[in-house]
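*Asks:* what's the 3D shape of this:
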Amino acid sequence: MTRQNRHNNRRSFWNLSKIPMRRLGGIENDIGRMALFLASEDSAYMTGQTVMVDGGATKLR
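*Replies:* Okay, the predicted model is just below:
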């Protein structure tokens, strides 16, 4: 999402209605936490995965 789109209320509403969590993802809270998880020992057993951080939007397609 671009900053311009975040401030366009009509477009943001349309995008939020397509996301089950009903909010836009954030770099620090969502992407950053996934990056920390993947860099930690907690993800040591994961191999060859694609992890979608999209609030569940991919599941609906």
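*Asks:* contacts, neighbours, all on C-alpha from now
*Replies:* Will do.
*Asks:* count of neighbours near S12?
*Replies:* Look at S12: counted by other Cα atoms under 10 Å, it has 16 neighbours.
*Asks:* That should have said L38, apologies.
*Replies:* L38, neighbours per other Cα under 10 Å, totals 14.
*Asks:* I'd like the structure of this one too, to check against the first:
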Amino acid sequence: MNNERIAKRFEAEIMREIRAEMLETNKIKKFNTVLLIMILILLRILYYEEITDFLKKIFNN
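*Replies:* As a prediction, this is how the structure comes out:
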């Protein structure tokens, strides 16, 4: 549960940053936005453990 809270906090922080960037420049800076979205995806993978369970199944067989 603690990891999930941490992941949600990071996710909210990154989303706020993306929104601020969009409002500030009125244009999305593609590289920064893609980087932030990749970080969001990695956080979901690490903390929600969907992919890790899948990888464990692969390596155990």
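*Asks:* Just give the TM-score of the two.
*Replies:* Aligned and superposed, the two chains score 0.30 in TM-score terms (TM-score structural alignment, normalised by the length of the first structure); 42 aligned residues with a Cα RMSD of 4.4 Å.
*Asks:* Report the central residue of the second structure.
*Replies:* L40 (0.9 Å; Cα atoms, centre = their mean).
*Asks:* so that residue makes contact with R9?
*Replies:* No - counting by Cα atoms under 8 Å, L40 of the second structure does not reach R9; the two are 10.8 Å apart.
*Asks:* Could you give the number of residues near M34 of the first structure?
*Replies:* 16.
*Asks:* what's the distance between it and N15 of the first structure?
*Replies:* To N15 of the first structure, M34 of the first structure is 22 Å away according to Cα to Cα, to the nearest Å.
*Asks:* following the helix or strand hosting N5 of the first structure, which helix or strand comes up?
*Replies:* Using DSSP states H and E, N5 of the first structure sits in helix 3-6. Using DSSP H and E, the helix or strand that follows helix 3-6 of the first structure towards the C-terminus is helix 9-17.
*Asks:* List the buried residues in that following helix.
*Replies:* Across helix 9-17 of the first structure, burial judged by 16 or more other Cα atoms under 10 Å covers S12, N15, L16.
*Asks:* gap between the closest residue to R6 of the first structure other than its chain neighbours and N5 of the first structure?
*Replies:* Spatial nearest neighbour of R6 of the first structure, excluding adjacent residues (Cα to Cα, 6 or more residues apart in numbering): S12 at 5.8 Å. From S12 of the first structure across to N5 of the first structure, the span is 7 Å (Cα to Cα).
*Asks:* Following the longest helix anywhere in the second structure in sequence, what is the next regular element?
*Replies:* The longest helix of the second structure (DSSP state H) is helix 2-25. Under the assignment DSSP H and E, the closest C-terminal helix or strand after helix 2-25 of the second structure is helix 30-48.
*Asks:* Right, I'll call it a day here.
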